[in-house]
Structures are given as structure tokens and as C-alpha cells.
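1. I'd like to go over a predicted model; first the sequence, then the structure.
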Amino acid sequence: MSIFLAGHKGLVGSAILRKLRKKNYKKIITISRKNLDLLDQKAVHSFLKKKKPKVVIIAAAKVGGVYHNNTHGADFIYENLQIQNNLIHGSFKNKVKKVIFLGSSCIYPKKSKQPIKEKYLLTGKLEETNEPYAVAKIAGVKMCEAYNKQYKTKYLSLMPTNTYGPNDNYHTNNSHFFPALIKKAHECKIKKQKIFKVWGSGKPLRELIFVDDIADACIFFMNKNIKDTIINIGTGKDMRIKDYVNFLIKKLKLKVNIKYDNKKPDGVFRKVLDVNLARKYGWKSKISLEKGFDITYKDFEKKYKKNQ
């Protein structure tokens, strides 16, 4: 079974690649951005026609945290729509048997009931700070649904919750909340800083999943016949951002005072996924925050030293 993995160098894509290799998949197709621009429809369609994969996994996307989403909305909606349109329609044109489209839990309404079921999609307004990205991902979900309905294809959308792990983005302004906290905690440790500054009030609740669990879910569902077109991928558990801060302080043995910047936006107050559908099919997350953090922090330390 030949598999084209789009976005193999990103956080999620690199984890999927590691997992595929570990499970001895031999026909894995990857290509760098330099050699294939996923925004170029003609180039994408030609590539799929030439390579003829049986499965396409769409882990390629433009992603970022609250600040970057809020200031670069046009880039987020254009690039994500273009990438997924080219890959989904290109897969259809070239008779790809199965597509796995990776979305995000931010597709759900801002004031969604908790925990969030798949059926809550499009039942309310989105969180304003990442609306362009969310709209693009919703379009991808609905595109897969429409092709399944009209053409009897087998395109599946997996919706992961907040993700962390090796190869994450730790940029000060455009990373997600947990990698941003890891970087701040590390700098408190090595620079012996006494103040740990945290974006927002620390009160919002967030669910986290280790990236290898997402990779495991992709391969699990790739090999299943699935009737549903959208499945949540998460742990089903959440904590306050304050709790994650305290977790890092304990792990890194910091002696600091926490300073919350209440002028910064909190985003959605609570966002935890209902993962009962995934469990019904036989999949659940396996890696604890403790274990996932230890693996992530080793990778972070290497990269941090290299960039100094």
C-alpha cells in the first residue's frame, strides 16, 4: 500500500512518518516544500498522477497560536483552503482509495457544550481569534463529506485536540500554549529568572494530546472501514492552563512567582473533546502527560542549545 504523507516535516507529519516506519510500511511517499508547492494545483495533481498513491494523509497545514492567527488571518484561510482543495480534489481525480484529513478541535463553536461531540460542528459561532483557520478546516471536513456522499469515496477527517511533542514550534509569538509555556519555563530555569510570565488569566481549560498518539490514530483508522466522516482524537481530559504551569514548575524544579497577563486574550474558556466515537471503533490515547513531556523536553533542549 503506497502512502503519500503531505507535511512530513511538521509536528504531526514527522510523528506519522516515524510511526509508519516503525510499523514497517515500505511505500511511503514524501516530498519537500522546495520540490512540491502544495499551493500549486497543477503541480499537486501532476505529482499524484505520477506517484499513484493508494492513501493520502494530509498533515500539511499553516498553523500557529492565538497571536499569529489573530494577525495573519488572510494567510491562514488562503493557504489552508488551497492546500486541502488541491490534495482532496487531486486525490479524487487520481483515484486515491483513502484520504485522511487532519483538522483541529478549533473547528467547533466557541460556546460549544462540553465535552464536544462531532455533531456539534456548525451549531454556533467560532472563536474570533482563529476563525479564518477554523473556517478553512471546516471546509476541508465538509469537502470530504461531500465527496463521500456524491462519489462514494472513503475520505475521513480526524480532529485532534491541542497537540505537543518533538519537532514542535516554540516561537515566542506564533506557538501554541504548551510549547510556549515549555520555552518560558526553560528560560526561567537556565537564566535563573524569578518571574514566570503567562499569557492571559491561566483560568481556561485545555486538553492536550501527545503527537505520537495522533500518529497512532491515523494508522489505526487508515486500516479500518469507517462509516463516520469525522472523528475526534483526544484524551477526553483537560486541565486549567494554571495547572500546566504548575506541572512545568514542578518538573523543572523552578522557584518562581507566576505573573498572569490579563490584558492578553484567553481564547475559548473550555475545549475538551468527546472521544467516545474513537473509542467505539477501538482507539484511545495511550501516552500520559508525564511521559509525553519527558520525550518532548529532551527534544526541546537539543534544539534550544543548537539555536543559542
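-> Good, I have the coordinates.
2. for the rest of this, base every contact and every neighbour count on C-alpha atoms.
-> Fine.
3. to what extent is residue 200 buried, counted in neighbours?
-> Other residues near residue 200 number 17, with proximity taken as other C-alpha atoms under 10 Å.
4. in this structure, which strand is the longest?
-> strand 154-160 (DSSP state E).
5. mind listing residues that contact the host helix or strand of residue 78?
-> For residue 78, the element it lies in under DSSP states H and E is helix 73-93. The contact list for helix 73-93, computed with C-alpha atoms under 8 Å, 6 or more residues apart in numbering, reads 38-41, 44-45, 48, 56, 58, 60-63, 69, 99, 130-133, 135-137, 139-140, 143-144, 153.
6. go through it and flag the buried ones.
-> For helix 73-93, burial by neighbour count (16 or more other C-alpha atoms under 10 Å) applies to 76-77, 79-92.
7. equivalent analysis for stretch 38-49, please.
-> When neighbours are counted by 16+ other C-alpha under 10 Å, the buried residues of stretch 38-49 are found to be 38-39, 41, 43-45, 47-49.
8. want to compare, so here's the second one:
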Amino acid sequence: MSADQRTTTLRSATDSIGPRTISDPTDARTHDDVHYTPGELDRSATFYVAGHRGLVGSALWRHLKNQGFDHLIGATSSDVDLRDRAAVERFMSEHRPRYVVLAAARVGGIAANNSRPVDFLSDNLRIQVNVLDAALAAGVERVLFLGSSCIYPKLAEQPLREDSLLTGYLEPTNDAYAIAKIAGIMQVQAVRRQYGLPWISAMPTNLYGPGDNFSPEGSHVLPAMIRRYDHAVEAGATSITNWGSGSPKREFLHVDDLATACLHLLEHYDGPQQVNVGTGEDVTIRELADRIAEATGYEGETHWDTRKPDGTPRKLMDVSLLRAQGWSPTVDLTSGLRDTVAWYRAHREQARGL
């Protein structure tokens, strides 16, 4: 079937779906008129990975290649600025992919989110709306939107369940980014209700691995620590000071595991509910620091600056829904950290943010 024929088929199947009024917000998040049976994706179909040079996108690209997908497409920010609606529409209209994973986003750690909330809100909203609207216009059959565990309320019951969404206040240090990601979930659900397309969303926990951002200002806690401890080893330092108390607990997922989860969901899951992607296990930031010290060979002292913010006390994902789909992670934290440290040292001069 050609791209034009597929677009016509998808649209004709949903032309009869008229407007509806839903007064209960819970019903609005779960009502579904999609009739789709997940199965193995066509390895010869055009598959667009938005953000294919980033941490997530590059891992997904590698995995899809290994799984036999031979028509992958991507575009760098210099080729197509995803914040430019007209440029995104031209790109999607030209290539008309059958599958899309939206992994492109402006991301950063606590400091970046807290100091530049306008950037994180505005850029991510524009990227999402532009890509999803253009995908709808091009009749893209299957879309996977990737968000973040920060969409859940700061004090939500642990582990974080999918139905905790919109039940409380967000963590203020990254609420702008979280709101943008929540909007993306809602847009996917709206497309399902209005057009009957089998689009889905997945919310990864904290990610790490090859290709991460190791910059001092924009990185997340794990790559920031790897850079800090590696530099201390190289400089012969005997003391390191980390932000916060070290007591918050975090869950970490190797990006290669996320890549396998993405394809697994596309081939096994369909529903309006966003799906948590994680390991179901967490560690304190102090424990993480100890493991990174071991992975880098650092033998000095570690101190904690309690004047700096800790962020959310705990973020552990309930991954029951994902496990029910038959997926589980394969990379343990110790070996994942060892491999990530080795990658960073091999690419120190080329690593993003240096």
C-alpha cells in the first residue's frame, strides 16, 4: 500500500467519528474508539525517529537497525528545526513515514529546568505540536510519544502509577517541562479519540548511557556525577562535593533497555493510557555516588552541599503495565555504569556539552 493510499484508508476509517462531549475528565483520558491489533511492524516501511542524534533517539536507531528496519529517516536540527511548523510540515509531507517515535525534546537537569523554564515549556510544546500535527496530516499510522516520569505529582504515592497523572502538584524545579510532556500525552489521547489512530505514549524513568549530555550546566544527575568523579580521578583530587543531601531516591534505566521497550510497545501494546518504562528498583543519590566512584576508580571523600535543592524525594515507577506486556530490562545498574564510564572516557573530547 502506498503512503497516499494508507493516508486515505486511515482518514476514511475515521471520517464517521464526530465530535463528542465528555464532562468527566477521567473519561476524557481513557475513552477510546481505536480498533487496532498490535503486531510485528513492517521492517521495510519508512520509520521516522525524531531526535535520532540524542541519547534516546540514537539508542533507538541502533536497535531498529539491529532489528532489520531498513528505511529509517532522521533529520538534524540544522536540517529541520522542529520548532518551525512549516519546516516540519514539509518534511513529513515529503517522507510520509508509516511509523514515528517522537524522542526529540529540550532536556536538562534541575539547574537548567529551574533557571530556564520558558525555554523548556515553549520549545517542547512547539516540537510536540508541530510533529504530532504534521504526523496527523500525513496519515502516520503508528506514533510513540516519549515523555518523562516528571509528569507525576511531587508527592504522589510511590511507586508512581499511570493513574497518578494530574492528581497533585508537580515538582516546582521542573514543572514547566512536565506540563509540556503532559500536553503531549493529552494530544496523543485526543488524536485517538477524534481520529481513531493507534498512537501511544510511554514515560521513561531517569535514563543514562552512551551519548548522554555530560555538560556541567545541562546534564542530569548521573552523567554530571560521572563527569565530576572522572575529572577528580584525572586531577588526583581527594574531595568532591555533590548537590543536596543525597537522600532522594531515583530509578535509572539504561537507554538501550528503553530502546527495546519502545519497539516492544509498538508491537505489543495499544491503548490511551501512557505506559511507565523503568526497572521498578531505585537507589539513593548517595548510593549512586558510591557506585560511580567505584566505576571511575575514585578513592577520595564525597561531601554533600545541603544548601542545594534535592528535588522530588522519590521517583520510582510502577512498571506493572509494561511487565504485563511481556517486557523487562536486561542491563543492571553496575554494568551499565561501567559501560557508560568507558564510553565517556573514549569520547571525552567529542561528548556533547564539552
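-> All right, it came through fine. Model, not experiment: these values are computed from the prediction.
9. what would you report as the TM-score here?
-> The TM-score (TM-score structural alignment, normalised by the length of structure 1) is 0.97; 308 aligned residues with a C-alpha RMSD of 1.2 Å.
10. please list only the buried members of the contacts of helix 73-93 of structure 1.
-> 38-39, 41, 44-45, 48, 56, 58, 60-62, 69, 99, 130-133, 135-137, 139-140, 143-144, 153.
11. burial count for residue 171 of structure 1?
-> That count, for residue 171 of structure 1 with other C-alpha under 10 Å as the rule, works out to 13.
12. also residue 345 of structure 2?
-> 16.
13. mean distance, the helix holding residue 78 of structure 1 to its aligned residues in structure 2?
-> Helix 73-93 of structure 1, aligned to structure 2 and superposed, deviates on average by 0.6 Å (mean C-alpha distance after the TM-score superposition for structure 1).
14. which residues in structure 2 does that helix align to?
-> Under TM-score structural alignment, helix 73-93 of structure 1 corresponds to residues 117-137 of structure 2.
15. just how off-centre is the matching stretch within its chain?
-> Remark: stretch 117-137 of structure 2 is offset 14 Å from the chain centroid, using C-alpha atoms, centre = their mean, to the nearest Å.
16. for stretch 77-95 of structure 2, same thing?
-> 21 Å.
17. start to end distance for that stretch?
-> Stretch 77-95 of structure 2 has an end-to-end distance of 17 Å (C-alpha to C-alpha, to the nearest Å).
18. which residues of structure 1 does it align to?
-> Against structure 1, the aligned range for stretch 77-95 of structure 2 is residues 33-51 (TM-score structural alignment).
19. outside of that stretch, which residues touch it?
-> 79, 82-83, 86-87, 90-91, 93-94.
20. change it to 10 Å
-> Applying C-alpha atoms under 10 Å, 6 or more residues apart in numbering, the contact partners of stretch 33-51 of structure 1 are 2-4, 6-9, 29-32, 52-54, 56, 60-61, 78-96.
21. coming back round to it: just the buried residues of helix 73-93 of structure 1 now: which is nearest residue 19 of structure 1?
-> Comparing the buried residues of helix 73-93 of structure 1 against residue 19 of structure 1 with C-alpha to C-alpha places residue 87 closest, at 21.9 Å.
22. separation between that closest one and residue 11 of structure 1?
-> Residue 87 of structure 1 sits 19 Å away from residue 11 of structure 1, going by C-alpha to C-alpha.
23. how about the strands in the stretch 151-300 of structure 2?
-> Using DSSP state E, counting those that start in this stretch, the strands of the stretch 151-300 of structure 2 run over 200-204, 206-208, 239-243, 249-250, 252-254, 275-277, 283-284.
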